[in-house]
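> no sequence for this one, just the structure:
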């Protein structure tokens, strides 16, 4: 069995997170403050479900959450984990901060950066991907990644033991990680590939089966006909 892999999960400040999901709450009743609260609650639900699944993976070692949010806000998602203050500077800087925290504590294992918007993630998917990454490292690969459902983004970047992560998250990150020498991992992992950036993504994830936090959020939302059903069918 492969060695455990330490995980770094960056969780963006909720008030700035998931701007492309604004249509999911645009037609909800109430005022702008109510809709802003619903938007933040959705971003929080996505993160909590991701963390819960990651913590349950058999190959998950230490779990480091990099965020500007109060740690207690993420409670109830399979804690304990370690929290590092987001230094600012974007997603890649947050991942590097998490990896640096692990190094300062003497960690020498592989480090995986996992996106925090994977509400349909299954622990066995993550375990399988981490196992395949270990096999790639045995063949000399410095890093490995999982592309998102569109094939252009990245949901998981795993860096081999003894190496510093070189994250290139952002538009076209799958191609950027490949150009940097990371090996693309291939597997049937719809939940692991199912990052949620848009209303369509949310509906796709719900069809796969989301975690309890996202499912509860969807259960509370009744969208007007003009907006449609942001969560899609169960």
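It's in. Note that the structure is a prediction, hence the values are computed from the model and not measured.
> can we go C-alpha only for contacts and neighbour counts from here?
OK.
> biggest helix in the protein by residues?
helix 32-56 (DSSP state H).
> give me the element residue 76 is part of.
Residue 76 is part of no helix or strand when elements are defined by DSSP states H and E.
> leaving out the residues flanking it, which one is nearest to it?
Of all residues not flanking residue 76 in the chain, residue 48 sits nearest, at 7.6 Å (CA to CA, 6 or more residues apart in numbering).
> mind listing what's buried in the longest helix of the chain?
By 16 or more other CA atoms under 10 Å, the buried positions in helix 32-56 come out as 35-36, 38-55.
> output the contacting helices and strands for it.
Packing partners of helix 32-56 (3 or more CA pairs under 8 Å, 6 or more residues apart in numbering; DSSP states H and E): helix 123-138, helix 212-220.
> now for the following helix or strand past that helix, which elements pack on it?
Sequence order places strand 60-67 as the next helix or strand after helix 32-56, per DSSP H and E. Where contact means 3+ CA pairs under 8 Å, 6+ apart, strand 60-67 is packed against strand 5-11, strand 82-85, helix 91-104.
> make a markdown table out of these and add mean neighbour count.
Shown next, in a markdown table, are the helices and strands packed on strand 60-67 (neighbours: other CA atoms under 10 Å):
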| stretch | mean neighbour count |
| --- | --- |
| strand 5-11 | 27 |
| strand 82-85 | 17 |
| helix 91-104 | 20 |
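> let's have these in JSON lines, adding distance to residue 191.
Below are these laid out as JSON lines (distance: least, CA to CA, whole Å):
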{"stretch": "strand 5-11", "distance to residue 191": "16"}
{"stretch": "strand 82-85", "distance to residue 191": "24"}
{"stretch": "helix 91-104", "distance to residue 191": "21"}
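> okay, now the one to match up with it:
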């Protein structure tokens, strides 16, 4: 999606810079390996592209920074409209997100900043809009994952310290840090992250994006049982 094709944030709404971390293909979505086998890399990249493409179609997102050390895939993400950031620090996920947030605020000092995972292949732009609109009421807020253990989206208002706590039981970590949980709003696709074959089946029931759908179809043609049944 080119800059000219990007949706425009409605007058009076808050524009968001969205930071999305994308692991290198060699290590991304390792928990899918028992289900996707040799197709794991292809599937992980397809999910990331669908996630980022859907996020860029959200009218509240004025800029998306994809944080990845994978130079080749960074070019692919730039091709769909992301700002590819390849100088990722080596200190882990949260450090990478903070690096992206600093860059976002250097580009848009008065903008709101959010971090979102790249494994939401069923993401709906309208549901991301709902989540970001709900987030405007709070200094910091977050969306828990479908299991209610982790986090898929972390949001900070303009000028508020950006201190994500992704990893492990991050829902509890974000609550303990004072962030507001945005669960009352109907945002199923924002919560449906994919780590396992069962997760993938549920995402497919919601309706995955075209890249993920094509990857699953290719896996089914090769006789992959997960692509055919969606179960583990």
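Looks like it came in fine. Quick caveat, the model's predicted, so the values are computed rather than measured.
> TM between them?
Here the superposed chains carry a TM-score of 0.87, computed using TM-score structural alignment, normalised by the length of the second structure; 216 aligned residues with a CA RMSD of 1.8 Å.
> re the thing from before, so which of the helices and strands packed on strand 60-67 of the first structure is nearest residue 229 of the first structure?
strand 5-11 (25.7 Å; CA to CA).
> return the most buried member of the helices and strands packed on helix 32-56 of the first structure.
Highest mean neighbour count among those (mean count of other CA atoms under 10 Å): helix 123-138, with a mean of 20.
> what span of the second structure lines up against whichever helix or strand comes after that one?
Downstream of helix 123-138 of the first structure, the next assigned helix or strand under DSSP H and E is strand 143-147. Mapped onto the second structure using TM-score structural alignment, strand 143-147 of the first structure covers residues 140-144.
> and residue 167 of the first structure, what element?
For residue 167 of the first structure, there is no host helix or strand (DSSP H and E).
> how about the nearest residue to the aligned residue in the second structure for it, chain neighbours excluded?
Under the alignment (TM-score structural alignment), residue 167 of the first structure maps onto residue 164 of the second structure. Of all residues not flanking residue 164 of the second structure in the chain, residue 94 sits nearest, at 6.1 Å (CA to CA, 6+ apart).
> for the alignment partner in the first structure of the one you found, give its distance to residue 169 of the first structure.
When the first structure is aligned by TM-score structural alignment, the residue opposite residue 94 of the second structure is residue 92. Distance check for residue 92 of the first structure against residue 169 of the first structure: by CA to CA, to the nearest Å, it reads 6 Å.
> equivalent analysis for residue 134 of the first structure, please.
Taking CA to CA as the measure, residue 134 of the first structure and residue 169 of the first structure are separated by 21 Å.
> got it, and residue 130 of the first structure?
19 Å.
> nearest spatial neighbour of residue 173 of the second structure, chain-adjacent residues omitted?
Nearest non-adjacent residue to residue 173 of the second structure, counting by CA to CA, 6+ apart: residue 165, 6.3 Å away.
> wait, I meant residue 23 of the second structure
Sequence neighbours aside, residue 68 is the residue nearest to residue 23 of the second structure in space, at 6.0 Å (criterion: CA to CA, 6+ apart).
> you'd agree the one you found is up against residue 22?
Yes. Counting by CA atoms under 8 Å, residue 68 of the second structure does reach residue 22; the two are 5.1 Å apart.
> which ones are touching residue 171 of the second structure?
144, 148, 149, 150, 151 (CA atoms under 8 Å, 6 or more residues apart in numbering).
> list the contacts of the last one.
Translated: residue 151 of the second structure. 142, 143, 144, 145, 166, 170, 171, 191.
> so what corresponds to residue 8 of the first structure in the second structure?
So residue 8 of the first structure corresponds to residue 19, using TM-score structural alignment.
> residue 128 of the first structure now?
Looks like residue 128 of the first structure aligns to residue 130 there (TM-score structural alignment).
> the helix or strand hosting residue 153 of the second structure vs the first structure, average distance?
Per DSSP H and E: residue 153 of the second structure is located in strand 151-156. Mean deviation of strand 151-156 of the second structure from its aligned counterpart in the first structure after superposition (mean CA distance after the TM-score superposition for the first structure): 0.3 Å.
> what's downstream of that strand, the next helix or strand?
Later in the chain than strand 151-156 of the second structure, the nearest helix or strand by DSSP H and E is helix 170-176.
> mind listing what's buried along that next one?
Residues 170, 171, 172, 173, 174 are the ones in helix 170-176 of the second structure that count as buried (16+ other CA under 10 Å).
> centre of the chain to it, how far?
Helix 170-176 of the second structure has its C-alpha centroid displaced from the chain centroid by 18 Å (CA atoms, centre = their mean, to the nearest Å).
> equivalent range in the first structure for the helix or strand following it?
Downstream of helix 170-176 of the second structure, the next assigned helix or strand under DSSP H and E is strand 180-181. The aligned range for strand 180-181 of the second structure in the first structure is 183-184, by TM-score structural alignment.
> now find how far off-centre the matching stretch is within its chain.
Taking mean C-alpha positions (CA atoms, centre = their mean), stretch 183-184 of the first structure and its chain are 18 Å apart.
> can you list contacts of that stretch?
Stretch 183-184 of the first structure is touched from outside by 136, 141, 143, 144, 145, 146, 147, 178, with contacts defined as CA under 8 Å, 6+ apart.
> now the residues you listed in TSV, with distance to residue 83 of the first structure?
Formatted as TSV, the contacts of stretch 183-184 of the first structure follow (distance: CA to CA, whole Å):
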residue	distance to residue 83 of the first structure
136	29
141	29
143	24
144	25
145	24
146	24
147	26
178	29
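> what's the most distant pair in those residues?
Maximum pairwise distance among the contacts of stretch 183-184 of the first structure (CA to CA): 16.6 Å, between 141 and 147.
> more neighbours: those two, which one.
Between residue 141 of the first structure and residue 147, residue 147 has the larger neighbour count (other CA atoms under 10 Å), namely 24 against 16.
> hmm, the more buried one is touching residue 195, no?
No. In this structure residue 147 of the first structure lies outside contact range of residue 195 using CA under 8 Å: 9.9 Å.
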